[in-house]
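S.K.: Mind looking at a prediction? Sequence and model below.
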Amino acid sequence: MTKEQQAQLSQQGVEALDKLLKETVENRVLPATYFGVTGPEGELYYSCAGEKVFGKPEAGQLFSMTKFVTSLAALQLVEQGKIAVDDPSVIEKHLPELWAQPIITGWTDDGEPQLVPRKNPLTLRHLLTHTSGLGYAFLRPDVLERYEKKEGLKGFLEANIGVEGYVRPLLFEPGTHYAYGTGVDWAGILVMRLTGQTLDEYFHEHIFGPLGIGKEEITFLPTEQVKERLQSMAARTSATKGHIILHPGWRNVAKMTPEMIGLQSGGAGMVGTLRAYLKFLAGILKCQQPGGIISPQTFELVFSDQMPEGKQPRKDLADFLEFMGVTDKQQTEGKVTHSLGLCYLANGSDDGPLPGSARWSGVAKTHYFVDPKAGIAAICGTNIMEEVPTQFLEVYSKFQRTVYDNLVQSKL
């Protein structure tokens, strides 16, 4: 396929996206905002607008956009035959700290955690589909946050944290539920232990490098060069009465140095430009054919239902999406599930993405999707911590609809 043979945005679509972006930042709906659309052979659209405290906004905190890249790194090792997705001995051998974790079922009357041994096997599939039992403390303050406080444990995003930041009890038997959490972080630890490289080193050698993405574009390390381009984190909460304010967020990257990064977080550690991530997504689209960073066979694992069997994990995922403010009924009520890399939309989305698309995001409102049938991927992002219901999701919905209403498939 050539660039001329891929789908295109009409001129009317380009103008409509320009208008939406301009209105979004001028009306202070969002701080500096980025829109990008790509095909496998290159960009169809990219623009950004808005304010940074100093200079042009370019880079931001990507948070959970890291997860997809980490998942692909693990799947590359599966392709090489070094590990298997459904082999529990992989976890037992290479992640013994995780293998030893019990399940927390509640609390005694005198405030002690009730812990029981895990019975079900634990596999890489569970880690990549968020069905391992691992959670996030901020999503389960009644259990995990309470446990951390009682045990005096530091969070995994704090400076100079090691594997101890991820060692926590499970919330349930692997494979029985879905809970968004640190499973992909553990997959990242697995990659680092098997390769002897940091995630930053591995990603740039085997994923970003082959796609022409440099270390100054996406990295785990807050170098001075990265921080000079970094968009300031913002927030809008009930306490700010709807106004956007500057806020350090969960990690004050602007005041961090590379030496403060301990174990690189495969679930939330990257900073970089959304334009570079868009180039990464273009590389994913190319993997439908041989010669990409993953094989066509692995591509199918990223764009198909790979959750353990049972209705409960899928219901949990749909409930979580609704909790996060998603209003698209194809995701909250439809056939939504998880692949070995992304949230998989078997029925597509009412906002535009076709059946078989997949999506995810970062907590600072950096959302993206990949649509193999339409042959496009897209990003809509900013850097803001915002409570549900979010004004960002309204913009993202309009962005997607504008893209699909103006998409022209090539006749070449």
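M.R.: Received the coordinates, thanks. Numbers count the residues shown, from 1 in each chain.
S.K.: rest of the way, CA atoms for contacts and neighbours
M.R.: Fine.
S.K.: can you give me the strands in the stretch 251-400 of the chain?
M.R.: Assigned by DSSP state E, counting those that start in this stretch, the stretch 251-400 of the chain shows strands spanning 270-273, 336-338, 343-345, 357-362, 366-371, 376-381, 384-386.
S.K.: Return the distance of the fourth one from the chain's centre.
M.R.: Taking the mean of its C-alpha atoms, strand 357-362 sits 7 Å from the chain's own mean (CA atoms, centre = their mean, to the nearest Å).
S.K.: Please compare the first structure with the one that follows:
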Amino acid sequence: MTSDTIIAEAISSAGLPGATAMIVDRDSVRFSGAWGEADAIARTPMKLDTICQIASMTKALVSIAAMQLVEQGKLTLDGPIGDVLPELANPQVLTGFGEDGKPQLRAAARPITLRHLLTHTSGLGYFFVHPEVLQYFAATAMPAPGTKASITMPLMFDPGDKWEYSVGTDWVGLAVEAASGMTLGDYLSQYILGPLGMKDTAFRPQLPEDAAKVHTRQPGGGWAHSPMNLGGGEFNSGGGGLSSTAPDYGKFLQMILRGGELNGNRIVSEETIAEMSRNQIGNLRAGYMGSAMPDLAPPFDAMPDQHTGWGLGFMINPDPVAGGRSAGSLAWAGIFNSYYWIDPEAGIAGVFISQLSPFGDAGALEAFSALEKMAYA
């Protein structure tokens, strides 16, 4: 059975509308393809260069942007981020809700740092993951999606005390803007996307007509479209706003595999890539997300059988995966069922992009697993 047939059958048996995928090593593209449909209602074929929303796969790019500015001394990993972002200067911790429903707050034990934001240990949360964040917004004022108000919230714990997936990387993007004097989109375009040749990656307030649609399964079979576009809003979302393609993201993965350089363009130093690839959260465990909105993202554990760590922008598996990635590999995902891994030891990385909601679809995960196994076969 050919590689293309293996993935095509995995996508078909998963019942996915369509997907693209790519496997790269340090010097070449080993495998790529597109299957199914970008729009399963209009029956538009998926192509390798079809624009898709990569959602939280944006976080890795924005983490690299922040580390460029750390290298330049324009940001610091461990200084109070409130020096750069006044909105985070005096963090308050949510301790509960009174009988009247009003939030009860206390001052945080320590300042939030850029390291906390990059490692999801700041105390911030996500409205779709944490019921207490949703309750806080309901008690104060429910913010519109894509507004700065939607990422402005009290902390759930003191910075550094726990790992909880969060809007932290949205604030990292705002820190990049504050330190550079540029919009996040312009900064990424000039210093990361342009040098890497990622010509199809951008924040798009309006997606092009031929972009892949986000699909939801209908109870009686068939598909509906979800209108969600994470690329709009009043700020460029560093946590999830980019749309891209598998070939573009493959170039980013190659740059990481090559220690921060691609085609003669150095993005960050080898030392910075090594630091980003090191577990930063001690004995805390990363990778599990609860759910406040299961229709968008039910509870999810990226690697339930491992005590996964977190670097400066990536989840890290401490043990090898049978038939797949080595120990110390980097990975994460996007909410519309897109996934990637980077294996520095083996020099292999892969990306799988589909456009399906809710997150953590069993079929999409099986197809991604098939891609990974194929990469190491």
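M.R.: Yep, that arrived. From a predicted model like this one, the values you see are computed outputs, not experimental measurements.
S.K.: How alike are these chains, TM-score-wise?
M.R.: The pair, once superposed, lands on a TM-score of 0.89 when counted by TM-score structural alignment, normalised by the length of structure 2; 362 aligned residues with a CA RMSD of 2.2 Å.
S.K.: returning to what we had before: out of the strands of the stretch 251-400 of structure 1, which gets nearest to Leu17 of structure 1?
M.R.: When these are compared by CA to CA, strand 376-381 sits nearest Leu17 of structure 1, at 10.9 Å.
S.K.: can I get the strands of the stretch 251-400 of structure 1 in JSON lines with distance to Gln61 of structure 1 and mean neighbour count?
M.R.: JSON lines is the format used below for these (distance: least, CA to CA, whole Å; neighbours: other CA atoms under 10 Å):
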{"stretch": "strand 270-273", "distance to Gln61 of structure 1": "4", "mean neighbour count": "24"}
{"stretch": "strand 336-338", "distance to Gln61 of structure 1": "24", "mean neighbour count": "26"}
{"stretch": "strand 343-345", "distance to Gln61 of structure 1": "21", "mean neighbour count": "26"}
{"stretch": "strand 357-362", "distance to Gln61 of structure 1": "8", "mean neighbour count": "23"}
{"stretch": "strand 366-371", "distance to Gln61 of structure 1": "9", "mean neighbour count": "24"}
{"stretch": "strand 376-381", "distance to Gln61 of structure 1": "10", "mean neighbour count": "27"}
{"stretch": "strand 384-386", "distance to Gln61 of structure 1": "10", "mean neighbour count": "23"}
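S.K.: Turn the ones you listed into a markdown table, columns for distance to Glu300 of structure 1.
M.R.: Below are the strands of the stretch 251-400 of structure 1 laid out as a markdown table (distance: least, CA to CA, whole Å):
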| stretch | distance to Glu300 of structure 1 |
| --- | --- |
| strand 270-273 | 25 |
| strand 336-338 | 12 |
| strand 343-345 | 11 |
| strand 357-362 | 11 |
| strand 366-371 | 13 |
| strand 376-381 | 16 |
| strand 384-386 | 33 |
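S.K.: Relative to Glu173 of structure 1, which of those strands is closest?
M.R.: strand 336-338 (17.9 Å).
S.K.: quick one: that closest one aligns where in structure 2?
M.R.: The alignment of strand 336-338 of structure 1 onto structure 2 (TM-score structural alignment) covers residues 308-310.
S.K.: which ones are touching Gly240 of structure 2?
M.R.: Gly240 of structure 2 sits next to Ile54, Ala55, Ser56, Met57, Thr58, Lys59, Asp170, Leu230, Gly231, Gly334 when contact means CA atoms under 8 Å, 6 or more residues apart in numbering.
S.K.: ok, so of those residues, who is nearest Arg106 of structure 2?
M.R.: Asp170 (23.6 Å).
S.K.: can you tell me how far that closest one sits from Phe203 of structure 2?
M.R.: Distance, Asp170 of structure 2 to Phe203 of structure 2, by CA to CA, to the nearest Å: 13 Å.
S.K.: before we move on, what about His307 of structure 2?
M.R.: Distance, His307 of structure 2 to Phe203 of structure 2, using CA to CA: 34 Å.
S.K.: so which of the strands of the stretch 251-400 of structure 1 comes closest to Thr38 of structure 1?
M.R.: strand 376-381 (5.4 Å).
S.K.: What is the closest one packed up against?
M.R.: Using 3 or more CA pairs under 8 Å, 6 or more residues apart in numbering; DSSP states H and E, the elements in contact with strand 376-381 of structure 1 are strand 33-39, helix 274-286, strand 366-371.
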